[in-house]
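Colleague: no sequence on this one, just coordinates:
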């Protein structure tokens, strides 16, 4: 029996996905955490914890380096809220093009008897533009960005895309009418709208700053529905004052952008739909089960992504440093205990490696000693023995 502890409100449909081999919220020493936005950066993790799954895209609320050193695999659920974010970006594009919020405020403020005559006179103040024929630059063409790009095409827009890390799977999702360029400068140069959809890491903090905004055409509309910090908010405010940016929409409020009429701030609701929360919870539950029962690391953030067919009686998984002779040291220990390897797979992600070893037999009396021996290898973070279900 595996134990799962949840944080935040996890959709019931996700909890219902777990099989009878899993118990939910019955202990403070679980095998798995299933979370949303809870801040774990300073949390103490129990020794029992093997996996943390974030039901959502970002994992900036999880201490990845510390989790790795404790042998805890960290996952997210990419794509589970992509449609929700896409729809919000499209809605705000329409709003900024047609001045909907300003028109709504005007109508609420003028409800007197002659409202019809007055609005007919004043409505030209809210003349907008149509999205059809306009250009949009999509920076980042992953799960969300590819959806935004395709939706913009369906609205009759011209789409320019930039993503130096575009995966083969993501490329298949993008309409071939999206014009791909090899720099942010080329992407934003003639765009009427610029939207950013990239993960937050050391390479993307401040990705859109003063330099990039200077390259944009005057009157551009800018969107940040990725993470706070990817767009430099101080630079955005300055660009608005200089009439470089006509409107800025973001899901992440900061004091510097508060109470600015040309800035629309939504309260981190990009992925907050019933459907997205359901998708994330279900995907998260399946991720927990796949890792604990099979050792699969698809969509793992801190380990290499591996999915190896499990056809033997037992599977040994080892999280370890990516240094020479690790596979040799592991094999030597298995040989010492007379264990024959049926299948082995190994992959690395930067400084961390993951090894999967399938075996047909294991003397139960030796299992504890084997785990101790493998864990005694200095570069090993965690060893697990999984019995085939």
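Modeller: On my side now, so go ahead. If you're wondering where the values come from, they're calculated on a predicted model, not measured in any experiment. Numbers count the residues shown, from 1 in each chain.
Colleague: make it CA atoms for all contacts and neighbour counts henceforth
Modeller: OK.
Colleague: that's a strand at residue 304, yeah?
Modeller: No - counting by DSSP: H, G, I helix; E, B strand; the rest coil, residue 304 falls outside a strand, being coil.
Colleague: what number of residues lie near the nearest residue to it once chain neighbours are set aside?
Modeller: Leaving aside its sequence neighbours, residue 304 sits nearest to residue 349 (C-alpha to C-alpha, 6 or more residues apart in numbering; 4.9 Å). Counted with other C-alpha atoms under 10 Å, the neighbours of residue 349 add up to 14.
Colleague: with the one 5 residues further on instead?
Modeller: A total of 25 residues lie near residue 354 under the criterion other C-alpha under 10 Å.
Colleague: quick one: contacts for it?
Modeller: 303, 304, 317, 318, 319, 320, 346, 347, 348 (C-alpha atoms under 8 Å, 6 or more residues apart in numbering).
Colleague: mind redoing it with 6 Å?
Modeller: By C-alpha atoms under 6 Å, 6 or more residues apart in numbering, the residues touching residue 354 are 318, 319, 346, 347.
Colleague: if you tally nearby residues, what's the number for residue 220?
Modeller: For residue 220, the neighbour count with other C-alpha under 10 Å is 23.
Colleague: hmm, it is touching residue 247, no?
Modeller: No - contact status for residue 220 versus residue 247: not in contact, 7.2 Å apart, counting by C-alpha atoms under 6 Å.
Colleague: here comes the other one, which I'd like you to weigh against the first:
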């Protein structure tokens, strides 16, 4: 029986994927095998020793102490792309109301309450103060061409915009999903100088914090409109406010509210609505649950932020075990592991090893049961972080690449 702790309300449709005869799910649970989380802050949380994985039902993992998890051999999953359409639709809406002052117009019309029959004439007379340009024919710069950025770029083309993209780390999947009509910016500075609108879709790291700052704002066209639905810390708010007050930036739309931003004219703050759709919540839950099940039952890793993608698609030997070994990415680890198994006269039927930065992960199918001394010897290898054995059985949990 696997125990799953939920730290937030997770979409019931996703939780329903867990077979109730082999999984226990609760918000208060002792010694969980895994944790399902959305936005709950975990940096000060005492994570039990029993936890083998944490799955974030969303893309960002800022609320999870990833380095600490890696040291303990805890695999941290996220769900990239599961909420991409929800965020994309909000970005497209922001493109429109950054140009056409729809929100201001809607607020102003409400001031006409009580005017009765005069309202139509007063509304017609007052509309001139809410004029804004069309987006068709304008140039949009998309910084970051992952799942969301690529979708925004493609749909902006369909709306008649000229689109320039910048992403020096674009994945093969990202490149395949991107329209051939999206222009490639050779440098970030070139994109900043040419675009009328800019939308940011990159992760927030120590290197990208304050990514949009005074220096970059000076490179942009006067009257540029900027959208940030990625992470609040990517923009230096003080520099943004100064650029707005100077007229360099015509409008800033962000999904991350801040006291000073709320006080600033021509800033539109939303309450982190990007993934706030029932479809996105369901999709994130589905993906997170499937990834957890595949890891707990088969040892496979898909969409981890701290461990490499690694899987064996075949069944675990019914009379044997599958070893899941996390270790530091240093030389001779595989040799030491296989030597211990050979000395115990254990036959390896399948094996795969993958690495990511400073860590590596091994899946090894052994045709016989292991004695406790073998596990102990593996754990005692200098550089091994965690060892888990999964006994053979008749069924596995299939997870497709689309998941």
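Modeller: Happy to help now that I have it. These figures come from a predicted structure and were not determined experimentally.
Colleague: which among the contacts of residue 354 of structure 1 end up buried?
Modeller: 318, 319 (16 or more other C-alpha atoms under 10 Å).
Colleague: okay, the contacts of residue 354 of structure 1 in TSV with distance to residue 368 of structure 1 and secondary structure next?
Modeller: Shown next, in TSV, are these (distance: C-alpha to C-alpha, whole Å; DSSP: H, G, I helix; E, B strand; the rest coil):
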residue	distance to residue 368 of structure 1	secondary structure
318	15	strand
319	17	strand
346	23	strand
347	25	strand
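Colleague: map the residue nearest to residue 304 of structure 1 across to structure 2 for me.
Modeller: Correspondence of residue 349 of structure 1 to structure 2, assessed by TM-score structural alignment: residue 356.
Colleague: could you verify my assumption that that match touches residue 309?
Modeller: No - with contact defined as C-alpha under 6 Å, residue 356 of structure 2 does not reach residue 309; the gap is 8.5 Å.
Colleague: alignment lookup: residue 324 of structure 1 to structure 2.
Modeller: By TM-score structural alignment, residue 324 of structure 1 lines up with residue 331.
Colleague: what range in structure 2 does stretch 114-132 of structure 1 sit on?
Modeller: Stretch 114-132 of structure 1 corresponds to residues 118-136 in structure 2, going by TM-score structural alignment.
Colleague: quick one: buried residues of the matching stretch?
Modeller: Residues of stretch 118-136 of structure 2 classed as buried: residue 135 (neighbour count, 16+ other C-alpha under 10 Å).
Colleague: the stretch 201-350 of structure 1: strands as residue ranges?
Modeller: Taking DSSP state E, counting those that start in this stretch to define them, one finds strands in the stretch 201-350 of structure 1 at 220-224, 245-250, 263-265, 314-321, 341-349.
Colleague: out of the ones you listed, nearest to residue 288 of structure 1?
Modeller: Between residue 288 of structure 1 and the strands of the stretch 201-350 of structure 1, the tightest spacing by C-alpha to C-alpha is seen for strand 314-321, at 15.4 Å.
Colleague: list the contacts of the closest one.
Modeller: With C-alpha under 6 Å, 6+ apart as the test, strand 314-321 of structure 1 has contacts from 351-359, 379-388.
Colleague: so the residue nearest to residue 304 of structure 1 sits against residue 305, correct?
Modeller: No - using C-alpha under 6 Å, residue 349 of structure 1 is not in contact with residue 305; the gap is 8.5 Å.
Colleague: tell me the spacing between residue 272 of structure 1 and residue 80 of structure 1.
Modeller: As for residue 272 of structure 1, its distance to residue 80 of structure 1 is 11 Å (criterion: C-alpha to C-alpha, to the nearest Å).
Colleague: same question, residue 348 of structure 1
Modeller: For residue 348 of structure 1, the distance to residue 80 of structure 1 - C-alpha to C-alpha - is 26 Å.
Colleague: more neighbours, those two?
Modeller: The neighbour comparison of residue 348 of structure 1 against residue 80 (other C-alpha under 10 Å) goes to residue 80, with 24 against 19.
Colleague: report the outermost residue of structure 2 with respect to its centre.
Modeller: residue 117 (50.6 Å; C-alpha atoms, centre = their mean).
Colleague: over to that one. Which of the three states is it?
Modeller: Secondary structure of residue 117 of structure 2, per three-state DSSP, is helix.
Colleague: equivalent analysis for the one 5 residues further on, please.
Modeller: Taking three-state DSSP as the rule, one finds residue 122 of structure 2 in the helix state.
Colleague: which residue lines up with residue 333 of structure 1 in structure 2?
Modeller: Match for residue 333 of structure 1 (TM-score structural alignment): residue 340.
Colleague: what about its match, how many residues nearby?
Modeller: Residue 340 of structure 2, neighbours per other C-alpha under 10 Å, totals 16.
Colleague: residue 331 of structure 2 versus that one, what's the distance?
Modeller: For residue 340 of structure 2, the distance to residue 331 of structure 2 equals 16 Å [C-alpha to C-alpha].
Colleague: next one: residue 125 of structure 2
Modeller: Counting by C-alpha to C-alpha - residue 125 of structure 2 and residue 331 of structure 2 are separated by 76 Å.
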